[in-house]
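*Asks:* no FASTA, just this:
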């Protein structure tokens, strides 16, 4: 539901993305923010990961602690409201909202585990249109490592026909590049990010990734799906399509 101009109405995914942006911009820790906002760290983490709804009281406390709005600017008079942008910025592909409605929704996201050979890591990705910003945004939830859940903007340039899910925090980027959707609206591609190495070392890493509309999955399982798990073979078959059907390639 849109939130502009109506106090108490807001989009949880938008609030989560803006909150991450402010945490990165102000260079504060989540623990420090939780203390300033008189919230528990657990409450903040669950809200950021999508496992708990933001309440108006929680948002007000966070806004007071940050000194910034997480809901956009309210408009006093309805007749003064400015129409929401219907065209994404040129640097994101200048796509229109009607042209990208098909991609909006929740997806089961699968990628190879970085820590266990043969295992699959599964979580939820939500792609939505942000009325205030005038472009698609995404947010992740149901990850075991909630601290590393990502959120950002979606770029869809016409030239390549690919979809890019970009995270930007204090100049640090993570990218997911997805090919054209199949008939089942599934998308496959490549994820590039940083993996924790020895000590404080961060190592660039890439792996195939699959996005499956959540409505297609019966009783989805999230988290680390390892050897012996009943869903491992099913998830591996889907994930292997990323390279098997030439949606992405890995070269040495």
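*Replies:* Sure, I can see it. Remember, it's a predicted structure, so these values are computed and weren't measured experimentally.
*Asks:* only C-alpha atoms for contact and neighbour calcs from this point on.
*Replies:* Will do.
*Asks:* list the contacts of the closest residue to residue 173 other than its chain neighbours.
*Replies:* Setting aside the residues directly before and after it, residue 173 is nearest to residue 167 in space (CA to CA, 6 or more residues apart in numbering), at 5.4 Å. In this structure, residue 167 makes contact with 150-153, 173-175, judged by CA atoms under 8 Å, 6 or more residues apart in numbering.
*Asks:* of those residues, which is the most crowded?
*Replies:* Scoring these on neighbours with other CA atoms under 10 Å, the highest-scoring entry is residue 151 at 29 neighbours.
*Asks:* where along the stretch 151-252 of the chain do the strands fall?
*Replies:* Using DSSP state E, counting those that start in this stretch, the strands of the stretch 151-252 of the chain run over residues 151-155, 163-169, 172-178, 187-196, 202-213, 223-225.
*Asks:* list the contacts of residue 196.
*Replies:* Counting by CA under 8 Å, 6+ apart, residue 196 touches 202-203.
*Asks:* could you measure the residue nearest to residue 173 against residue 62, distance?
*Replies:* Residue 167 sits at a distance of 22 Å from residue 62 (criterion: CA to CA, to the nearest Å).
*Asks:* got the residue ranges for the helices in this protein?
*Replies:* Counting by DSSP state H, the chain forms helices over residues 12-26, 30-36, 41-49, 56-66, 97-100, 232-244, given from the N-terminal end onward.
*Asks:* out of the strands of the stretch 151-252 of the chain, which comes closest to residue 106?
*Replies:* Taking CA to CA, strand 202-213 is the member of the strands of the stretch 151-252 of the chain nearest to residue 106, at 6.1 Å.
*Asks:* next up, a second structure to put side by side with the first:
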């Protein structure tokens, strides 16, 4: 199976170099230019690993985003930086980054390291030391013509299954648990993505739009997923 890597970078030269490396390795590279774009792309496409150019984001945004996405990817995350310091490495490794590489990279050495990291992820039970979650009692919410089965992770509309991504289902479940309440984008980011990262509040708007497309009869005049201007969203 072809390995799929996600690159965050605004550098044309770095993108060209890594594209050439991937071509030789028979890997596929997908490029984004913003942290929000990376989080959205991670939701839509399977990813074997992430290459993060630190020049494209601040260190605080990088660390916050790593906290946001680390549990979503069972593959190596590599940060590429033009300047290396002990403080930088400590902070990034604390955020569960696999490697911090100094630019410019050597193609052969970088490829060898990535192949080794992929092998490690493939042959290691990364969750083996984590206790299994306790079974969740079956809870079925019926709201209008929607049925949300929180235990089975399924949604139906008028008895027809609705195909949601894992994060779309988590967002819908969170809204359903807090139905009739106005929730800010920041509350939704914290409750669903697990980190209070204001710069990713746009992610909420994108996922709400996707849910409306899939759940509402008329996404432009939603009956359930309401926008409360100046405040956030409410599920009714």
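*Replies:* Cool, the structure landed. Everything numeric in this text was worked out from a predicted model, so none of it was measured.
*Asks:* can you give me the TM-score here?
*Replies:* These two chains, once laid on top of each other, score a TM-score of 0.26 by TM-score structural alignment, normalised by the length of structure 2; 117 aligned residues with a CA RMSD of 6.4 Å.
*Asks:* coming back round to it: now the residue nearest to residue 173 of structure 1: how far from residue 100 of structure 1?
*Replies:* Separation of residue 167 of structure 1 from residue 100 of structure 1 (CA to CA): 19 Å.
*Asks:* now tabulate the strands of the stretch 151-252 of structure 1 in CSV and tack on distance to residue 112 of structure 1.
*Replies:* As requested, the strands of the stretch 151-252 of structure 1 are arranged in CSV below (distance: least, CA to CA, whole Å):
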stretch, distance to residue 112 of structure 1
strand 151-155, 20
strand 163-169, 18
strand 172-178, 14
strand 187-196, 10
strand 202-213, 7
strand 223-225, 10
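*Asks:* please identify the most buried of these.
*Replies:* Comparing the strands of the stretch 151-252 of structure 1 on average neighbours per residue, with mean count of other CA atoms under 10 Å, the densest one is strand 151-155 at a mean of 24.
*Asks:* any chance you could list what contacts that one?
*Replies:* Here strand 151-155 of structure 1 makes contact (CA under 8 Å, 6+ apart) with 16-17, 20, 91-93, 135-140, 163-168.
*Asks:* do that again at 7 Å, thanks
*Replies:* Under the criterion CA atoms under 7 Å, 6 or more residues apart in numbering, residues 17, 92-93, 136-140, 163-168 lie in contact with strand 151-155 of structure 1.
*Asks:* what ranges do the helices span in structure 2?
*Replies:* Per DSSP H, structure 2 carries helices over the ranges 12-25, 35-44, 59-69, 86-94, 107-123, 166-177, 185-188, 201-215.
*Asks:* surely residue 193 of structure 1 is in contact with residue 208?
*Replies:* No - using CA atoms under 7 Å, residue 193 of structure 1 makes no contact with residue 208, being 11.7 Å away.
*Asks:* show me what contacts the spatially closest residue to residue 126 of structure 1 that is not a sequence neighbour?
*Replies:* Closest residue in space to residue 126 of structure 1, ignoring its immediate chain neighbours: residue 106 at 4.4 Å, by CA to CA, 6+ apart. Each residue near residue 106 of structure 1 by CA under 7 Å, 6+ apart is listed here: 124-127, 213-214.
*Asks:* now the residues you listed in a markdown table, with distance to residue 42 of structure 1?
*Replies:* Written out in a markdown table, the entries for these read as follows (distance: CA to CA, whole Å):
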| residue | distance to residue 42 of structure 1 |
| --- | --- |
| 124 | 19 |
| 125 | 21 |
| 126 | 21 |
| 127 | 24 |
| 213 | 29 |
| 214 | 26 |
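*Asks:* now the residue nearest to residue 126 of structure 1: how far from residue 212 of structure 1?
*Replies:* Computed as CA to CA, the residue 106 of structure 1 to residue 212 of structure 1 distance reads 8 Å.
*Asks:* can you list the contacts of strand 151-155 of structure 1 in a markdown table and add distance to residue 187 of structure 1?
*Replies:* A markdown table is the format used below for the contacts of strand 151-155 of structure 1 (distance: CA to CA, whole Å):
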| residue | distance to residue 187 of structure 1 |
| --- | --- |
| 17 | 23 |
| 92 | 19 |
| 93 | 18 |
| 136 | 16 |
| 137 | 16 |
| 138 | 15 |
| 139 | 16 |
| 140 | 16 |
| 163 | 9 |
| 164 | 11 |
| 165 | 12 |
| 166 | 16 |
| 167 | 18 |
| 168 | 22 |
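*Asks:* and these, which two are furthest apart?
*Replies:* Taking CA to CA as the measure, the contacts of strand 151-155 of structure 1 reach their widest spread between 93 and 140, a distance of 22.4 Å.
*Asks:* neighbour count: those two, which is higher?
*Replies:* The neighbour comparison of residue 93 of structure 1 against residue 140 (other CA under 10 Å) goes to residue 140, with 25 against 18.
*Asks:* does that one touch residue 122 like I think?
*Replies:* No - using CA under 7 Å, residue 140 of structure 1 is not in contact with residue 122; the gap is 10.8 Å.
*Asks:* can you report how many residues lie near the closest residue to residue 201 of structure 2 other than its chain neighbours?
*Replies:* Taking CA to CA, 6+ apart, and ignoring the residues beside it in sequence, residue 201 of structure 2 has residue 185 as its nearest neighbour in space, at 5.6 Å. With neighbours defined by other CA under 10 Å, the count for residue 185 of structure 2 comes to 20.
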